[in-house]
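> Can you look at this prediction? I've put the sequence above it.
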Amino acid sequence: MRKDLLAQVKRIVVKVGSGVIFGQDGLDYDVIGALSQDICGLLSRGYEVVLVSSGAVATGKGELGIVGRPQTIPLKQAAAAIGQSRLMRAWKDAFRPCGRCVAQILLTRDDLANRRRFLNARNTLMTLLEYGVVPIINENDTVVVEEIRFGDNDNLSALITSLAEADLLVILSDVDGLYDSNPKINPAARHFSVVERITEEIENMAGGAGSVVGTGGMSTKVEAAKRATLYGVGTVIVDGRRPGVLPGLMAGEELGTFFLPVRQHMSARKHWISFSKASRGKLLVDEGARRALTDKGKSLLPSGVFAIEGTFERGDAVRICDAEGKEFAKGIASYSRQELERILGHNSSEIETILGYKYGDEAVHRDNLVVKK
């Protein structure tokens, strides 16, 4: 199964965590050099590689005398401003021996939440790949605030699989995949070579936080794998400090944990709605509307909405919840909150009479709606 899936891979997103490329004395240039050579080897074999690299904050914090993680966003932003240029210089120098050019792309969640900016970022990415350049992506920590941050680069890498239309996500970690308990504490922990479906039990096994230099633990990596596999992209979590890990993986060696893609995966647009576009409000719907959405694949009509929370405009994403407030879907609102407040509970035939105009019959059209499985 693993070899069959890998044989179809053309474009790979490789995420490198701070714990992989950062040692006691700062950036580990030997590891960065080895990974660059591995990626160059893949490029020479016809693969396309997009690199998502952490490490800017960890690299820059020493200049500010910060021990441990920066405790405030301004400190994190300052450390990132110092460290990002050093991080890119390290990658640039590492790729130079094999004649490869690199390019920096810094993103915030807003860049991917806005459909036009999302497509512009995709066009830039595709052009770089066409010219044989290695795109190196990181969160733009120098300007990010809580409302627009990805949270960690594991999450970012999962969203990049959709942006790049990738075939495989490889998350390089300091642990060789998923275990049923922490292998650093329990030597008898059982390792998973393949995960067919990410269940609640699998998510519970992941638990735990990140390291001193990174924000993502195994739980964020499994969450990233879940998001990528829903897009139809297989995901591997593997030990990034293992020599020859990338060529070995692509040669079919049983390395790390391989999370299989779901068979019926989301379209690129629905994956964007589900994960890239932040929700601005909440619609509470009656039982009949819930069944129409979940069982029949229908659109959400104003007649099925009985309450609204949050402030949003037409085109913003909204959470769709049952009468008890449990979210079961997400979609793009066809009307603003102010407009929906006037037409909720009414039949679609009454919309134009009430508002004086009409965008459509639906509060959320089924093409712009994702039901949670």
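Received it, and whenever you're ready, just let me know what you need.
> When you work out contacts or count neighbours from here on, use the C-alpha atoms and nothing else.
Will do.
> separation between Ala268 and Leu230?
10 Å (C-alpha to C-alpha, to the nearest Å).
> Spatially nearest residue to Val371 (excluding sequence neighbours)?
Nearest residue to Val371, sequence neighbours excluded (C-alpha to C-alpha, 6 or more residues apart in numbering): Ala329, at 4.2 Å.
> Tell me who's in contact with the one you found.
Taking C-alpha atoms under 8 Å, 6 or more residues apart in numbering, we find Ala329 in contact with Arg319, Ile320, Cys321, Leu369, Val370, Val371, Lys372.
> Comparing Ala268 and Leu230, which shows the higher neighbour count?
A direct count of neighbours by other C-alpha atoms under 10 Å for Ala268 and Leu230 places Leu230 higher, at 20 against 15.
> Does the more buried one touch Phe259 like I think?
No. Counting by C-alpha atoms under 8 Å, Leu230 does not reach Phe259; the two are 10.7 Å apart.
> Using the three-state scheme, assign Arg100.
The three-state label given to Arg100 by DSSP: H, G, I helix; E, B strand; the rest coil is coil.
> for the one 3 residues further on, same thing?
The local conformation at Ala103, judged by three-state DSSP, is strand.
> Leu129 versus that one, what's the distance?
Distance, Ala103 to Leu129, using C-alpha to C-alpha: 10 Å.
> Pull up the overlap in contacts between those two.
Taking C-alpha under 8 Å, 6+ apart as the criterion, Ala103 and Leu129 both touch Pro135.
> follow-up on the earlier one: and the residue nearest to Val371, that one's in a strand?
Yes. Membership of Ala329 in a strand is supported by three-state DSSP.
> residues of stretch 122-131 that come out buried?
Buried positions in stretch 122-131, judged by neighbour count with 16 or more other C-alpha atoms under 10 Å: Arg122, Leu125, Met126, Leu128, Leu129.
> Now, those residues that are in helices?
Among the buried residues of stretch 122-131, DSSP state H puts Arg122, Leu125, Met126, Leu128, Leu129 in helices.
> Not counting sequence-adjacent ones, nearest residue to Leu42?
Nearest non-adjacent residue to Leu42, counting by C-alpha to C-alpha, 6+ apart: Pro247, 6.9 Å away.
> then this one, side by side with the first:
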Amino acid sequence: MKKKLIIKIGTSTLTAGTNRISFAVIESLARQIVVLKKEYDIVIVSSGAIATARQFVEIKGYNKRVDSKQAMAAIGQTKLMEIYDTIFSTFGLNIAQILMTYRDFENATAKENTRNTIKKLWEADYIPVVNENDTVSIEEIVLGDNDKLSALVAVIIEADLLILVSDIDGIFTANPHLHADARLIEKVNDLNNIKQCIEEKESMLGTGGMSSKIHAADICMNHGVEMWIVNGQRENYIIKALANEIPFTKFYSK
């Protein structure tokens, strides 16, 4: 039986530091998934709908109004899935879209339906691509970047591993941009031990940054799901992390 792997990829990774979705980033992900599919059933949790919309339209008040951002998400989500479908299909990979809100995780029937849908998609050789339904839910727009969503999905399907793809190697002893002697913390089994490190990073990364990743780790650790933070700017970052060939932070229960 294959292991279950969740890959969460955020807007900062998908745009590669620009204001546009990077086709090269999605192609790199697809190349890795071709290899990973031999051993893993995979779910992708992908942000990037609003960033994708910016390439096609500019809505008045976008930077200030939540409803403008929701409209951007509605436009961008279809475009984002088109990009995934176009690139993944060239590698023989099939994708299916699942849009969720946090209310779905509060309802036992909705959770069971989600679990069954993902299982059926795997059986049909389709990769579920999950995003928050930003048009009806504003939590990702206001508070985060799908880190919590990916953790909740990992819990309901009892994933073996959740990988948060970030633009940093993981948790450091201090802000690595400000302290040359900052060291990567490779293993964490008690979040209380890294509170000071989180606070240092929070001011740098802000909403949807390291604080939301730690919240995701808390959810995972409380439900026995291992979670890693891996740097998506490294070549073949998932495959190399699985082979312990690059540095990253691993969160696991005692």
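Received, thanks. Owing to the predicted nature of the structure, the values given are computational and were not obtained by experimental measurement.
> ok, of the buried residues of stretch 122-131 of the first structure, which one's closest to Gln8 of the first structure?
The closest of these to Gln8 of the first structure turns out to be Leu129 (C-alpha to C-alpha; 18.2 Å).
> so what's the residue mapped onto the closest one from the second structure up against?
Here Leu129 of the first structure is matched to Trp122 in the second structure, going by TM-score structural alignment. The contact partners of Trp122 of the second structure, by C-alpha under 8 Å, 6+ apart, come to Asp41, Ile42, Pro128.
> now the second one: how far from Leu191 of the second structure?
Distance from Ile42 of the second structure to Leu191 of the second structure, counting by C-alpha to C-alpha: 27 Å.
> between the two, which one's more packed in?
Remark: of Ile42 of the second structure and Leu191, Ile42 carries more neighbours, 22 against 15, as counted by other C-alpha under 10 Å.
> Does the more buried one belong to a helix, a strand or coil?
Ile42 of the second structure ends up strand, using three-state DSSP.
> next one: Asn131 of the second structure
Taken by three-state DSSP, the conformation at Asn131 of the second structure corresponds to strand.
> what do you get for Arg234 of the second structure?
Counting by three-state DSSP, the backbone at Arg234 of the second structure sits in coil.
> what does Thr142 of the first structure give?
Per three-state DSSP, the secondary structure class of Thr142 of the first structure is coil.
> quick one: what's aligned to it in the second structure?
Thr142 of the first structure maps onto Thr135 in the second structure, with residues paired by TM-score structural alignment.
> For its match, the count of nearby residues, please.
The local packing of Thr135 of the second structure (other C-alpha under 10 Å) involves 20 other residues.
> gap between it and Asp104 of the second structure?
From Thr135 of the second structure to Asp104 of the second structure the distance is 15 Å (C-alpha to C-alpha).
> in the stretch 151-254 of the second structure, which spans are helices?
195-205, 210-222, 237-242 (DSSP state H, counting those that start in this stretch).
> Look up the average distance of the longest one to its aligned counterpart in the first structure.
If I follow you right, that is helix 210-222 of the second structure. Averaged over the aligned pairs, helix 210-222 of the second structure sits 1.0 Å from the first structure after superposition, using mean C-alpha distance after the TM-score superposition for the first structure.
> Which stretch of the second structure lines up against stretch 155-163 of the first structure?
Using TM-score structural alignment, stretch 155-163 of the first structure corresponds to residues 148-156 of the second structure.
> How far off centre is the helix or strand hosting Ser157 of the first structure?
Here Ser157 of the first structure is covered by helix 153-163, with elements defined by DSSP states H and E. Chain-centre distance of helix 153-163 of the first structure: 3 Å, with C-alpha atoms, centre = their mean, to the nearest Å.
> ok, average deviation of that helix from the second structure?
Relative to the second structure, helix 153-163 of the first structure is 0.7 Å off (mean C-alpha distance after the TM-score superposition for the first structure).
> In terms of secondary structure, what does that helix contact?
When contacts are defined as 3 or more C-alpha pairs under 8 Å, 6 or more residues apart in numbering; DSSP states H and E, helix 153-163 of the first structure sits against strand 11-16, strand 48-53, helix 115-130, strand 134-139, strand 168-173, helix 218-230.
> The closest residue to Arg115 of the second structure other than its chain neighbours and Cys220 of the second structure: what is the separation?
Leaving out its chain neighbours, the residue that sits closest to Arg115 of the second structure by C-alpha to C-alpha, 6+ apart is Ile157, at 5.7 Å. Distance, Ile157 of the second structure to Cys220 of the second structure, using C-alpha to C-alpha: 12 Å.
> Looking only at neighbour counts, state which of these two leads.
Cys220 (27 against 19).
> wait, the more buried one sits on Met227?
Yes. Cys220 of the second structure lies in contact with Met227 (C-alpha under 8 Å); the separation is 6.7 Å.
> returning to what we had before: state the distance from the match of Leu129 of the first structure to Asn231 of the second structure.
Per C-alpha to C-alpha, Trp122 of the second structure is found 27 Å from Asn231 of the second structure.
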